[in-house]
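# how would this look folded up:
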Amino acid sequence: MEWTEFGDWAHRIADWTRDYRETVGDLPVRAQVRPGQILAALPDTPPEGPEAMDRIFADFEDIVMPGITHWQHPRFFAYFAANAAAPSVLAEFLVSAIAPNCLIWQTSPAGTEMETRVMDWLRQAIALPEGFSGVIQDSASTATLAAVLTMRERALDFTGNSGGLFGRVPLRVYCSAEVHTSIDRAIWISGIGSENLVRVPIAGANRGMDPQALRALIARDRAAGLAPAGIILCVGATGVGATDPVDEIMQIAAEEGLYTHVDAAWSGSAMICPEFRPMWAGVERADSIVFNPHKWLGANFDCSAHFVRAPEDLVRTLAIRPEYLKTHGADGIINYSEWSVPLGRRFRALKLWFLIRSYGLDGLRQVLRNHIAWTAALHDRLAAEPDFDIVTPPMWSLFSFRYVPAGADDLDALNQRLVDAINDDGRIYLTQTRVDGALVIRFQAGSFETTEADVMMALDVIREIAHGLTKG
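So this is what the prediction gives:
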């Protein structure tokens, strides 16, 4: 394709995008294809010559789109939403067009300085104190890895990168069993090792780690000659929204001299609403915090907000400065590649800038408050149904339930059949998890396109399909 043709196709794709987003609610939420169906429709060998864009786009519609699960669907109630609000999509279009690599300041000064500004906007929006600095990572997994690496280096007096871990006293990191699996991966990649990730028992209605159990485990490890290094807390964990008692854990960390990282990947967005901030009271004492604007705040994936109290420790852990990455004659600049694992960096700040300016914080707050209120109403209606049990109450816009009809034998198998049948039906999309070993069904409202009617429709679908399984 020549650039002379680009304009016509850009208009056509923009129109297609508008039409798709206006009608996506008419489609089944989850892709209704068989494993291998898309692969079989794709040629085994690449084309030797050019093909017309008309043909390529026709194949996109005929082959690709049937295999897409529609994450922007208004009744996507599975996992956590991965939103892409209209202003963010436009910003991503521009980023793709100018295609900068924002690895250091001089390779895109606007990318660096806009990142500094919009991250401070987010800091203010969630009421973190001025001592925090922010960087945009690709995902919470990367932010957590960076935090664990910094945790490791702090515990080793910044000698781990040079000397490795061989022959040293094992480092110990503490978390609850409710944390995301990205924590496990960070522990693997950091070299700390899964045997040194200590799972703290949970307690209380929020399924958070037990502070007294944490104290006992740290004391046990010190007595055994091991080296406690840090604590990873969750606020709104993926399964059912488990949330640690942040303030109590921060006090223990301060007494023990341990690095703390708070994973609020999903729920951190809710902290733009002042009424929800008591759920993470004490977070201002954390060393590192992450939340994902690409989940609940409307930004396209990928866009993860990582805040640190001591950026110099993060830079000391991750920075490498060969001559070709130096900017001579410019003092006081920030090179965000030194705050991240990858060297190359996309211009992610632009979509946050478009998004926040287009909605305003009040507009974004209203979207989140609606999701939370509608979820609470659905929870109340489902709780009144005789054949359903609420397993975990609403945490923001997430709760879990279980189908428990009289006379049913294997409830785990029945609930898995229910989830599968709901998703095969296509009107809504749900996922399952386990709570205390039992299989339960999650509901989470988070799509920017969701309406109250969409949420209330979920009850009709759940009830209809559930009763069909047991009465059919």
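
# from here on, just use CA atoms for contacts and neighbour counts.
Noted.

# I187 contacts S194, correct?
Yes: taking contacts as CA atoms under 8 Å, I187 lies within contact range of S194: 6.2 Å.

# ok, these two, which is more surrounded?
The neighbour comparison of I187 against S194 (other CA atoms under 10 Å) goes to I187, with 23 against 16.

# my reading is that that one lies in a helix. Confirm?
Yes: under DSSP: H, G, I helix; E, B strand; the rest coil, I187 falls within a helix.

# now the strands for the stretch 151-300 of the chain?
Along the stretch 151-300 of the chain, counting by DSSP state E, counting those that start in this stretch, strands occupy 171-176, 197-200, 202-203, 208-209, 227-234, 259-263, 288-291.

# quick one: contacts of the last one?
Strand 288-291 is contacted from outside by 140, 143-144, 147, 260-269, 304-309, using CA atoms under 8 Å, 6 or more residues apart in numbering.

# how does it look with 6 Å?
Residues outside strand 288-291 that contact it (CA atoms under 6 Å, 6 or more residues apart in numbering) are H261, V262, D263, A264, A265, G268, S304, A305, H306, F307, V308.

# what are the buried residues along it?
Across strand 288-291, burial judged by 16 or more other CA atoms under 10 Å covers S288, I289, V290, F291.

# of those, which is the nearest to R463?
Of all these, F291 has the smallest distance to R463: 33.9 Å, by CA to CA.

# could you find the closest non-adjacent residue to that closest one?
Leaving aside its chain neighbours, F291 sits nearest to A265 (3.8 Å; criterion: CA to CA, 6 or more residues apart in numbering).

# structure for this one too, so we can compare:
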Amino acid sequence: MDTETFRRHAHALVDWMADYMAGVEEYPVRASVAPGSIAAQLPEAPPEQGEPFEAIFKDFTDIVLPGMTHWQHPSFFAYFPANASPPSVLAEMLTSTLAAQCMLWQTSPAATEMEGRMMEWLARALDLPQDFRGSIQASASEATLSALLMARERATGDAANKEGLSSTGQRLAVYCSEDAHSSVEKGARVAGFGADMVRKIPVDENRAVRLDALEAAIRRDVAAGITPACVVACIGGTGTGGMDDVWAVSQIARSHGAFVHVDAAWAGSALILPEWRWMADGLELADSFVFNPHKWLLTNFDCSAHYVRDPEALMRTLSLVPEYLRTHGANGVTDYSNWSVPLGRRFRALKLWFVLRSYGLSGLQTLLRRHIELAKHAHDTLAAEPGFEITSPLKLALFTFRHRPEGLPEEELDAHNERLLTALNDTGKAYFTQTRLGGRYVIRFQVGQTNTETRHVNAALDLIRETARGFR
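Model prediction:
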């Protein structure tokens, strides 16, 4: 494809993209295709000869698009948001055009230096501790793995990287609440701790980790000769938005010499709101912190902000620089490939720069406050609706509920609500997901999509009520 042909098709694609953004509500929120149906429409072997772009794009609209769940649909109330925005999309177009591999300063000086400055901007916006230094990772899971690796090296005196964890003769434990994200256990597996060494601590009625149970678990391990290596505190748990007491958790962890990582993947964005900064009280005692602008700050996936108190320790853990990757003649520069597990790095800072400049902090604050208000409206409406119960209180823009019709036995409620959720999602008019709360099956309702308005929330509430009536 020559550049003139590219120009013609690119203009057509931009028109399609703008139409998609304007008309995304016309699509069903969740894909309603059978497993294997997309693959069945794709040839088993690649073509021998090139095909016209028009044919390729027609197959995109006919085959691919029906198999997409539309995360940018304003009636997307599932999982957590992965909200985007026009400035971020435009920046991604530039990033793809430049097609740079930004692993080192010398491979793209602008990408490296902008990443450093954007991490400073975010730290100011969230009022993070002044000694935190940040980099952009692909996901919070990647940042949590990095934190666990740092904790492992601290606990073994940097011996695990060199000799292997088994050679140290130490057994290391990781502690988190039972509501913590699965990435903690997955990271513990990858880092060599082992899943059996992850202690999932009970939570209280507010879904915060129980401090007495945390202390007791650590003391049991110490008595058994097990080293407490890392404690993961959570701000905004995935299931119900539970928030640990970061200050108290950090005090306990530090008293036993454990590394403290704070996972605020979703809720961390709300720290740009002064009235919500209490969530991070005690963050000055933590060693590592992560939140995802790609969840709630209008920045396309992937963009995860990872901050550490001791960058040198992070680099000792992750840096491996053969001669062919050394930057010569540029002393004092930062190579962010030494701050992450992957060597390769995309120019993720560019879209963050576009978003922050396009909306400003006040624009982003207005958006988040609107989402929080809409979630409160949904929460209060369902709380007052006969036959429904709120199963976990509103946390920022997330709560859980279940339908509990009069006379239905307790043992049938899980299956009843599972059928209700399936029926809701099968309409294509809205999308919700579930979690387990004290063993009970409940439905999550979160508001965070960029363009969600009151009418979308009200339509979702009407859908819930109408669908539930058919299950009474």
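
# and the TM-score between them?
After superposition, the two chains reach a TM-score (TM-score structural alignment, normalised by the length of the first structure) of 0.98; 469 aligned residues with a CA RMSD of 0.9 Å.

# show the contacting residues for A227 of the first structure.
By CA under 6 Å, 6+ apart, the contact set of A227 of the first structure is L171, R172.

# if we can go back for a sec, most packed of the strands of the stretch 151-300 of the first structure?
strand 288-291 (a mean of 29; mean count of other CA atoms under 10 Å).

# mean per-residue distance, that strand to the second structure?
Overlaying the second structure shows strand 288-291 of the first structure at a mean distance of 0.4 Å from the equivalent residues (mean CA distance after the TM-score superposition for the first structure).

# matching residues in the second structure for that strand?
Under TM-score structural alignment, strand 288-291 of the first structure corresponds to residues 288-291 of the second structure.

# gap between that stretch and the chain center?
11 Å (CA atoms, centre = their mean, to the nearest Å).

# check stretch 367-384 of the first structure too.
Stretch 367-384 of the first structure has its C-alpha centroid displaced from the chain centroid by 21 Å (CA atoms, centre = their mean).

# same question for stretch 202-214 of the second structure.
For stretch 202-214 of the second structure, the distance to the chain centre is 23 Å (CA atoms, centre = their mean).

# for I183 of the first structure, give me its contacts.
Here I183 of the first structure is in contact with no residues (criterion: CA under 6 Å, 6+ apart).

# so what corresponds to it in the second structure?
Checking TM-score structural alignment: I183 of the first structure goes with V184.

# quickly note the distance from that match to G241 of the second structure.
For V184 of the second structure, the distance to G241 of the second structure (CA to CA, to the nearest Å) stands at 16 Å.

# just D59 of the second structure next, same as before
Counting by CA to CA, the gap from D59 of the second structure to G241 of the second structure is 40 Å.

# same thing with G282 of the second structure?
Here the criterion is CA to CA. By it, G282 of the second structure lies 18 Å from G241 of the second structure.

# looking at those two, which is more packed in?
The neighbour count for G282 of the second structure versus G241, taken as other CA under 10 Å, is higher for G241 (27 against 16).

# give the closest residue to the more buried one in space, chain neighbours not counted.
K395 (5.6 Å).

# quick one: the strands in the stretch 351-472 of the first structure, in order.
Along the stretch 351-472 of the first structure, counting by DSSP E, counting those that start in this stretch, strands occupy 388-395, 398-403, 431-435, 438-444.

# how about a markdown table for those, with distance to A86 of the first structure and mean neighbour count added?
Formatted as a markdown table, the strands of the stretch 351-472 of the first structure follow (distance: least, CA to CA, whole Å; neighbours: other CA atoms under 10 Å):
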| stretch | distance to A86 of the first structure | mean neighbour count |
| --- | --- | --- |
| strand 388-395 | 27 | 19 |
| strand 398-403 | 25 | 24 |
| strand 431-435 | 26 | 18 |
| strand 438-444 | 22 | 23 |
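
# so which of the ones you listed comes closest to L165 of the first structure?
strand 431-435 (35.0 Å).

# give me the contacts around the closest one.
A78, G239, L439, V440, I441, R442.

# how about stretch 168-176 of the second structure?
Outside stretch 168-176 of the second structure, the residues that reach it (CA under 6 Å, 6+ apart) are M197, V198, R199, K200, I201, I226, T227, P228, A229, C230, V231, V232.

# aligned to Y336 of the second structure, what sits in the first structure?
Matched by TM-score structural alignment, Y336 of the second structure corresponds to Y336 in the first structure.

# now swap in E418 of the second structure and tell me
Matched by TM-score structural alignment, E418 of the second structure corresponds to Q416 in the first structure.

# tell me how many other residues surround its match.
Using other CA under 10 Å: Q416 of the first structure sits among 19 other residues.

# next one: the one 10 residues further on
Residues within reach of G426 of the first structure, counting by other CA under 10 Å, total 18.

# ok so, going back, between the contacts of strand 431-435 of the first structure, which is closest to L368 of the first structure?
Checking the contacts of strand 431-435 of the first structure one by one against L368 of the first structure (CA to CA), the nearest turns out to be A78, at 16.5 Å.

# so that closest one touches I422, yeah?
No: A78 of the first structure lies out of contact with I422 (CA atoms under 6 Å); the separation is 11.4 Å.

# against A319 of the first structure, how distant is R427 of the first structure?
Noted for R427 of the first structure: a distance of 48 Å to A319 of the first structure, by CA to CA.

# equivalent analysis for A205 of the first structure, please.
41 Å.

# equivalent analysis for G241 of the first structure, please.
34 Å.

# again, but for A186 of the first structure
From A186 of the first structure over to A319 of the first structure the distance is 18 Å, taken as CA to CA.

# who's more crowded, these two?
Taking A186 of the first structure and A319 together and counting by other CA under 10 Å, A186 has the greater number of neighbours (22 against 18).

# ok, longest helix in the second structure?
helix 349-383 (DSSP state H).

# what's the mean deviation for it versus the first structure?
On superposition with the first structure, the mean distance recorded for helix 349-383 of the second structure (mean CA distance after the TM-score superposition for the first structure) is 0.4 Å.

# quick one: buried residues of that helix?
Those would be 349-356, 359, 361, 364-365, 367-368, 370-379, 382, for helix 349-383 of the second structure by 16+ other CA under 10 Å.
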